[in-house]
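1. Quick one: sequence plus predicted model below, questions after.
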Amino acid sequence: MTAIHATAIVDPGAELDSTVTVGPYTVIGPHVKVGAGTTVGPHCVLEGHTTIGRDNRIFQFNSLGAIPQDKKYAGEPCELIIGDRNTIREFCTFNIGSPGGGGITRVGDDNWLMAYVHLAHDCVVGNHTIFANNSQLAGHVEVGDWVILGGFTVVHQFVKIGAHSMTAMCTMLLADLPPFVMSQGQPAQARSMNYEGLRRRGFSAARVSAVKAMHKALYRQDLTLQVARERIADLVKISPESLPDVQMMLSFLDQTSPQRGIVR
């Protein structure tokens, strides 16, 4: 039997695996699905068309699946989808998607989301990320794998954050943050690349050297973005091992809108 506290209110239409645990005074709506091994703490509200995967730890006082903070929203059946093995600490607010943004807010696997994190409608978060306390994402933000957001980071709507990047505390992102870049400031400026993080994740010396060369092309040689792209593409000739990293950087730069640009 699912371990549901006597004071919790779970709609009969909700689908909870038999191994799910639900704490006191939590409310779960009719369109919610929760996978095996997930624990939901006390005083949470899970509502909307929300699907939560396996082995997540959802601490007390979370609001997951509420309607978007979007005046255009008119009750459409949009979704919040959360993957597996995520830790969601206290007072987080994750909204469902909106019809204008694809209809789905999505969180991947193995993320560590600290207290007071806000994910607005249509945000997409990858895997293995860390969001420190009070990280705030406006609508339609995309976050790559292994990203680390420092406490009180705020992200403008439609901004893209590349894989393996990192922000310092109180950073304000108004432009796209390329992969591997460490940024800080209001608005954010590029400070370095996340070399130590890459080493800890098993990047070889050759791959780290290629990332250093990307940093020089983007930020240290006073090049136009187009010329920087060409320099980055040429790195594969010197270091074939860097091909996936180069491709990821070039793909990210190609998707950046000219109006928003990248953090420089």
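-> Thanks, I have the structure now. Just so it is clear, the model here is predicted, and its values are computed rather than measured.

2. only C-alpha atoms for contact and neighbour calcs from this point on.
-> Fine.

3. The helix or strand where Q226 lies - contacts with which helices or strands?
-> Under the criterion of DSSP states H and E, Q226 resides in helix 225-238. When contacts are defined as 3 or more CA pairs under 8 Å, 6 or more residues apart in numbering; DSSP states H and E, helix 225-238 sits against helix 205-215, helix 243-255.

4. for these, which one ends up most surrounded?
-> helix 205-215 (a mean of 19; mean count of other CA atoms under 10 Å).

5. Report the angle between that helix and helix 225-238.
-> Angle, helix 205-215 to helix 225-238, by axes from the mean of the first three to the mean of the last three CA atoms, to 10 degrees: 160 degrees.

6. Can you give me the neighbour number for G150?
-> Other residues lying near G150 total 21 when counted by other CA atoms under 10 Å.

7. Test my guess that it contacts T171.
-> Yes: counting by CA atoms under 8 Å, G150 touches T171, with 7.4 Å between them.

8. thinking again about what came up before, out of the helices and strands packed on helix 225-238, flag the one nearest I81.
-> helix 243-255 (24.0 Å; CA to CA).

9. who's in contact with that closest one?
-> The set of residues external to helix 243-255 that reach it, using CA atoms under 8 Å, 6 or more residues apart in numbering, is G162, P178, P179, R207, V211, R229, I232, A233, L235, V236.

10. quick one, what contacts the last one?
-> If I follow you right, that is V236. By CA under 8 Å, 6+ apart, the contact list for V236 reads S242, L243, V246.

11. Return the member of those nearest to I58.
-> V246 (36.4 Å).

12. Okay, that closest one and S98: tell me how far apart.
-> Using CA to CA, to the nearest Å, V246 is found at 33 Å from S98.

13. try N133
-> Here the criterion is CA to CA. By it, N133 lies 25 Å from S98.

14. Looking at these two, which has the bigger crowd around it?
-> Just comparing N133 and S98: by other CA under 10 Å the higher neighbour count belongs to S98, 27 against 22.

15. check contacts around the more buried one.
-> By CA under 8 Å, 6+ apart, the residues touching S98 are P68, D70, Y73, E76, C78, I104, H121, D122.

16. Just the ones of those in strands?
-> Among the contacts of S98, the members found in strands (DSSP state E) are I104.

17. what would the contacts of S98 look like in a markdown table with distance to A188 and neighbour count?
-> As requested, the contacts of S98 are exported to a markdown table (distance: CA to CA, whole Å; neighbours: other CA atoms under 10 Å):
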| residue | distance to A188 | neighbour count |
| --- | --- | --- |
| P68 | 27 | 22 |
| D70 | 26 | 12 |
| Y73 | 31 | 14 |
| E76 | 35 | 11 |
| C78 | 32 | 24 |
| I104 | 28 | 23 |
| H121 | 23 | 34 |
| D122 | 23 | 30 |
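
18. Pasting the second one now:
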Amino acid sequence: MTTAAPVIHPSAVVEAGAKLGAGVVVGPFCYIGNEVQVGDNTTFGPHCSVQGPARIGRDNRFVGHCAIGGEPQDKKYAGERVELVIGERNVFREFCTINRGTGGGGGSTTVGNDNWFLAYTHVAHDCHVGDHCVFSNNATLAGHVTVGDHVILSGFAGIHQFCRIGAHAFIGMGAFVNGDVPPFLMVAQEGYGKPRGINSEGLKRRGFDSERIGAIKRAYRALYMSGASLDEARVRIAEIAGESADVRDFLDFIESGERPLLR
């Protein structure tokens, strides 16, 4: 268990209202604002800024020039108290930006555990990112986006506001997504992103066996390759879901959306 006091570079500014855990390192020219709580062993490289209210868990690494917890980029924001919550063991590379929530959007932006945010990635107000995700360089979320676990956003991918990205999905380089992406899908660039099969390789790496992947493939074909209407496809997917928990998740995702399904 770490008991070492925080290490703060002489050029850094840490406001009196900030709370730093044991072993925290604050590098040169950083700014840590009021109402910022930082868990044990989290490190900030040079020129990072963190605005509060924000709660950051333990063992996170901010490499440098990150702007974390800034006000939401929303004209409706009127200064209400909103926050950012970040979990544990995340890596934020150079020039990452993550904004707090808005009063009208639930009041918080959240990031889970074990995620990897590469350079120039952006998470806007009221977004919710799960665990074990990878955001490649310049991947961007607009406001109110929900991202499930184990999602990969390739470089320059852009997600429209209020969209949902289901667990284990893979968004290809430069794809612009303006509709919900069900779990397990792989989306490729063609103007706005279009489904191009399921993320088979990623599922294999995470221990999905051939039977599970086969059921997901059958659900994908019913929705995207059969030529059936959405209602007809739902009936077929419901039949497959009777034998597959993964397909039940797929169907639940389709039926709970507020934006048009990406098809």
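-> Okay, I see it. Given the structure is predicted, the values throughout are model-derived calculations rather than measurements.

19. rewinding a little: sort out which residues of the helix holding Q226 of structure 1 are buried, please.
-> A228, R229, R231, I232, A233, L235, V236 (16 or more other CA atoms under 10 Å).

20. Ok, stretch 179-186 of structure 1 next?
-> Quick answer for stretch 179-186 of structure 1 (16+ other CA under 10 Å): P179, F180, V181, M182, S183, Q184, G185.

21. do the same with stretch 74-94 of structure 1
-> Under the neighbour-count criterion of 16+ other CA under 10 Å, stretch 74-94 of structure 1 has 78-94 buried.

22. Skipping adjacent residues, who's closest to S244 of structure 2 in space?
-> Nearest residue to S244 of structure 2 in three dimensions, chain neighbours excluded: A215, at 6.7 Å (CA to CA, 6 or more residues apart in numbering).

23. Can you tell me what the one you found aligns to in structure 1?
-> Counting by TM-score structural alignment, A215 of structure 2 corresponds to A210 in structure 1.

24. try P46 of structure 2
-> Aligned partner of P46 of structure 2 by TM-score structural alignment: P42.

25. Please report how far the residue lying closest to that match once chain neighbours are set aside lies from R89 of structure 1.
-> Excluding its sequence neighbours, the residue lying closest to P42 of structure 1 (CA to CA, 6+ apart) is G23, at 4.2 Å. From G23 of structure 1 across to R89 of structure 1, the span is 14 Å (CA to CA).

26. now do V117 of structure 1
-> 8 Å.

27. quick check, nearest of the buried residues of stretch 179-186 of structure 1 to Q221 of structure 1?
-> Set against Q221 of structure 1, the nearest of the buried residues of stretch 179-186 of structure 1 by CA to CA is V181 (15.9 Å).

28. Check the spacing between the closest one and K212 of structure 1 real quick.
-> 10 Å.

29. Overlap in contacts, those two.
-> Listed as contacting both V181 of structure 1 and K212 by CA under 8 Å, 6+ apart are M193.

30. Spit out the contact partners of whichever residue in structure 2 pairs up with H31 of structure 1.
-> Superposed on structure 2 with TM-score structural alignment, H31 of structure 1 falls opposite E35. Counting by CA under 8 Å, 6+ apart, E35 of structure 2 makes contact with G17, A18, K19, Q51, G52, P53, A54.

31. So for structure 2, the centremost residue is which one?
-> V129 (3.0 Å; CA atoms, centre = their mean).

32. which ones are touching that one?
-> V129 of structure 2 sits next to T110, V111, G112, T146, V147, G148, D149 when contact means CA under 8 Å, 6+ apart.

33. just checking, the fourth one touches D131?
-> So that's T146 of structure 2. No: contact criterion CA under 8 Å: T146 of structure 2 and D131 do not qualify, at 11.8 Å.

34. Quickly note the distance from the aligned partner of Q69 of structure 1 in structure 2 to Y120 of structure 2.
-> For Q69 of structure 1, the aligned position in structure 2 is Q73, judged by TM-score structural alignment. Distance, Q73 of structure 2 to Y120 of structure 2, using CA to CA: 16 Å.

35. Which one's more surrounded, the two?
-> Per other CA under 10 Å, whichever of Q73 of structure 2 and Y120 has more neighbours is Y120, with 21 against 15.

36. Same question for the aligned residue in structure 1 for the more buried one, what's its three-state structure.
-> Following TM-score structural alignment, the counterpart assigned to Y120 of structure 2 within structure 1 is Y116. Using DSSP: H, G, I helix; E, B strand; the rest coil, the structure places Y116 of structure 1 in coil.

37. Which residues are in contact with Y116 of structure 1?
-> With contact taken as CA under 8 Å, 6+ apart, Y116 of structure 1 is in contact with R89, E90, F91, C92, T93, N133, N134, S135.

38. Against N134 of structure 1, how distant is it?
-> Applying CA to CA, the value for Y116 of structure 1 to N134 of structure 1 is 5 Å.

39. How about G83 of structure 1?
-> On the measure of CA to CA, G83 of structure 1 and N134 of structure 1 end up 21 Å apart.

40. ok, now S183 of structure 1?
-> As for S183 of structure 1, its distance to N134 of structure 1 is 17 Å (criterion: CA to CA).

41. And the helices in the stretch 51-200 of structure 1?
-> Under the criterion DSSP state H, counting those that start in this stretch, helices of the stretch 51-200 of structure 1 are mapped to 195-200.

42. Next, find the distance separating D176 of structure 1 from M249 of structure 1.
-> 12 Å.

43. no, scratch that, I was asking about G103 of structure 1
-> Going from G103 of structure 1 to M249 of structure 1 by CA to CA gives 27 Å.
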